[in-house]
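Enquirer: Provided below are the primary sequence and the corresponding predicted coordinates.
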Amino acid sequence: MENNKLIEIDMAVATDADEGLRLDKYILAFFPDVGLRQRRRIIENGLVTVNERKAKPGLKLFTGARVVVFEQDGCECADEVSAGLKILKQTDDYAVVYKPEGLHSAKIAGGIEPSAEGCFPKLFSGREPVLINRLDQLTSGMLLVAFGHDQVNIFKDIEEKGQVDKFYLAKVHGVPESEFIIKNRLDTDDRAMTKVLEEDAEHLRWSRVKLIEKLDGDMSLVEVEISKGARHQIRVHLAHAGFPIAGDPVYGKVDDAQDRMYLHHNRITFPGFEAECDSGWK
């Protein structure tokens, strides 16, 4: 079924148990890894219909309602999106792609917003590119790509052994000591905001912070090293330690007048591979 260049990808019929449930909550079954805000955007973009009509996120479902989910036909990579991406390094097994701030790393099921991953077929024609790491939309820097799922599994095994080091640069408010480690475990159940817990995480989830330079206005440039990242790990760890990232709209200072969020993934190393990417604002 096609509908204005949209293709039907899933369908369900509401049962008695779904009576009165909001549409934006009902479609969680279609998008288990997508937060409430994005699910609402998917509905508002016309990618969900109820009984062949567009609906609002707050629509209360009723028994027998036919809910259909669509995606865009083709999911093309616009020239203006691919122009902002750059292949920094490429081997037989892996590649690193620069992603600017403001662009999604991964394709979002049912979404229509552009992503770096959506351009991989264009960047790596004839190969099987698989996105390994994700960056927040507001974070710039390096995306690691594997060529084939075998290479993904090899990387994951190396990562579990603690042999992967990922380095980020961040402009933060305040001036920390020269070096310190943030060990707190994180609660990522709420997709909108990660919470810091009192107990320590396993060592692969620690954030190691090093002062690089003191900046004007009681700010500083720091390097943060992680092995395995959790969602918003660096952002929430730094804020918890009293050094929120400049321009962070979720964990940062209130009324922080910045032109962007200053977090950049600038280096990665693991056995047989290393890549680096300048921030442009250091």
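Expert: Looks like it came in fine.

Enquirer: Only C-alpha atoms from now on, for both contacts and neighbour counts.
Expert: Fine.

Enquirer: Enumerate every residue touching residue 77.
Expert: Applying CA atoms under 8 Å, 6 or more residues apart in numbering, one finds that residue 77 lies in contact with 114, 118-119, 122.

Enquirer: can we see that at 10 Å?
Expert: Taking CA atoms under 10 Å, 6 or more residues apart in numbering as the criterion, residue 77 is in contact with 83, 114-123.

Enquirer: Drop anything exposed from the residues you listed.
Expert: With burial judged by 16 or more other CA atoms under 10 Å, the buried subset of the contacts of residue 77 is 114-120, 123.

Enquirer: Turn the contacts of residue 77 into CSV, columns for distance to residue 222 and secondary structure.
Expert: Written out in CSV, the entries for these read as follows (distance: CA to CA, whole Å; DSSP: H, G, I helix; E, B strand; the rest coil):
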residue, distance to residue 222, secondary structure
83, 29, coil
114, 30, coil
115, 28, strand
116, 26, coil
117, 28, helix
118, 31, helix
119, 31, helix
120, 31, helix
121, 35, helix
122, 35, helix
123, 32, helix
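
Enquirer: how about a markdown table for these, with distance to residue 174 added?
Expert: Written out in a markdown table, the entries for the contacts of residue 77 read as follows (distance: CA to CA, whole Å):
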| residue | distance to residue 174 |
| --- | --- |
| 83 | 35 |
| 114 | 35 |
| 115 | 33 |
| 116 | 33 |
| 117 | 35 |
| 118 | 38 |
| 119 | 38 |
| 120 | 38 |
| 121 | 42 |
| 122 | 42 |
| 123 | 40 |
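
Enquirer: Identify, from those, the entry nearest to residue 100.
Expert: Of all the contacts of residue 77, the one with the least separation from residue 100 (CA to CA) is residue 116, at 9.2 Å.

Enquirer: you'd agree that closest one is up against residue 103?
Expert: Yes - judged on CA atoms under 10 Å, residue 116 makes contact with residue 103 at a distance of 6.9 Å.

Enquirer: okay, now the one to match up with it:
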Amino acid sequence: MKRIKIDEILAGNRLDAFVADQLTERSRSLSEFLIENGYVKVNGYRVKKGYTLIKGDVVELEFDEEDLLKVYPDETVKFDVVLKKDDYIIVNKPEGIKTHPILPFEKGTLLNGIVHKFPSAGNLYAKRYEGGLLHRLDNDTSGLILCALKQNSFRRLKNIFKSGSIKKHYYAVVNGILKKGGALSARIISPYKGSYRVFVDPNTEDPEYVTLFEPIKSGKRYTLLDIELIGGKMHQIRAHLSFFGFPILGDRLYNRDRSFNGRMMLHAYRLTLPGEFDAKTDIPEEFLKVLE
């Protein structure tokens, strides 16, 4: 535990701002978490994050910062390893779980499960709690994720991802009957940092972020699509298809149709790096059942 006595220079600061300044990453959100969960006390008592420090206060930091940044193993998280190399793996994420933690000590995410089987994956990161993950999927999206196991591989694959050389393909079931394929490249806008959804600007094209789609099979009300994702902005496929008038079945954010109560019908089925790997999974059974 670290104890800091507040002098005349530190007096007047909000507690959350003061605690954030004690952290290596100077993260206000992490500071708020620590205060709200009792890891920070003032004069032996829990206080609110907006408390104004006064001269003579003693702030007690009851945590080890190294422990805060760890990704903890969780053997209860089940997933399949589709491809395993010495320095990276490709795994199949189940739908309904997060890709990685967002809070200290959090478990139950895909990365917690990966770290249980491959501990080194938790020690590689460019961002907090992301370990060796090279990309991520939405909670309700299933499918393939690439994860590095060694630092040099992490750097190499990160650069390859940025170059666009790794091809990403998805299956999606959408509302409506589509007869032919196409390309969607309308610009995607996030209204503010941390926004939980994005919007599409119909008047502006963005060639760096394109959603290519091709119908595979149709039922009475729905169509199964094969999609190639170019770029990869947050909710790119979901927002593009919704804007086009064919939202993804089960998408509670971009699809207004509430008659379907199942999972979101989006699955990342293929990752390809020419000359190195071509990992695939089958079409999920529930995708085919809804077309019957």
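Expert: Done, it's in. Predicted, not measured: the structure shown is a model, and the values here were computed from it.

Enquirer: Give me the TM-score for this pair.
Expert: Scored against TM-score structural alignment, normalised by the length of structure 1, the superposed chains reach a TM-score of 0.75; 257 aligned residues with a CA RMSD of 3.6 Å.

Enquirer: returning to what we had before: pull the most distant pair out of the buried ones among the contacts of residue 77 of structure 1.
Expert: Across these, no pair lies farther apart than 114 and 123, at 14.6 Å, counting by CA to CA.

Enquirer: Please identify every residue contacting each of residue 116 and residue 103 of structure 1.
Expert: Shared contacts of residue 116 of structure 1 and residue 103 (CA under 10 Å, 6+ apart): 81, 84-85.

Enquirer: Identify the residue nearest the equivalent of residue 168 of structure 2 over in structure 1 in space, chain neighbours excluded?
Expert: Residue mapping for residue 168 of structure 2 onto structure 1 gives residue 166, with TM-score structural alignment as the criterion. Nearest residue to residue 166 of structure 1 in three dimensions, chain neighbours excluded: residue 268, at 4.6 Å (CA to CA, 6 or more residues apart in numbering).

Enquirer: and the one you found, that's in a helix?
Expert: No - per DSSP: H, G, I helix; E, B strand; the rest coil, residue 268 of structure 1 lies outside any helix segment and is strand.

Enquirer: tell me the contacts of the residue of structure 2 sitting at the aligned position of it?
Expert: The alignment partner of residue 268 of structure 1 in structure 2, by TM-score structural alignment, is residue 271. Applying CA under 10 Å, 6+ apart, we find residue 271 of structure 2 in contact with 90, 143-146, 166-170, 277-281.

Enquirer: Out of those residues, who's the most crowded?
Expert: With neighbours defined as other CA atoms under 10 Å, the most crowded of these is residue 144; it has 29 neighbours.

Enquirer: Make sure residue 91 of structure 1 is actually in contact with residue 147.
Expert: Yes - counting by CA under 10 Å, a contact exists between residue 91 of structure 1 and residue 147, whose distance comes to 9.1 Å.

Enquirer: Of those two, which one has the most company?
Expert: residue 147 (19 against 10).

Enquirer: Can you find the partner of the more buried one in structure 2?
Expert: With TM-score structural alignment as the matching criterion, the partner of residue 147 of structure 1 in structure 2 is residue 149.

Enquirer: buried stuff in whichever helix in structure 2 runs longest?
Expert: Across structure 2, the longest stretch assigned as helix under DSSP state H is helix 151-163. Under the neighbour-count criterion of 16+ other CA under 10 Å, helix 151-163 of structure 2 has 151, 153-155, 157-158, 161 buried.

Enquirer: for stretch 20-35 of structure 1, same thing?
Expert: 22-27, 30-31, 34.

Enquirer: could I get those residues as CSV with secondary structure?
Expert: Written out in CSV, the entries for the buried residues of stretch 20-35 of structure 1 read as follows (three-state DSSP):
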residue, secondary structure
22, strand
23, helix
24, helix
25, helix
26, helix
27, helix
30, coil
31, coil
34, coil
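
Enquirer: As CSV, these with distance to residue 257 of structure 1 would be great.
Expert: Rendered in CSV, the data for these read as follows (distance: CA to CA, whole Å):
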residue, distance to residue 257 of structure 1
22, 36
23, 36
24, 33
25, 34
26, 38
27, 36
30, 38
31, 34
34, 29
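
Enquirer: wait, which of these is closest to residue 110 of structure 1?
Expert: Among the buried residues of stretch 20-35 of structure 1, residue 31 lies closest to residue 110 of structure 1 (CA to CA), at 8.2 Å.

Enquirer: Check which helix or strand the residue lying closest to that closest one once chain neighbours are set aside maps to.
Expert: With CA to CA, 6+ apart as the criterion, residue 31 of structure 1 has its nearest non-adjacent residue at 7.0 Å, and that residue is residue 109. Residue 109 of structure 1 is part of no helix or strand when elements are defined by DSSP states H and E.

Enquirer: Could you verify my assumption that residue 199 of structure 1 touches residue 183?
Expert: Yes - here residue 199 of structure 1 lies in contact with residue 183, judged by CA under 10 Å, at a distance of 8.1 Å.
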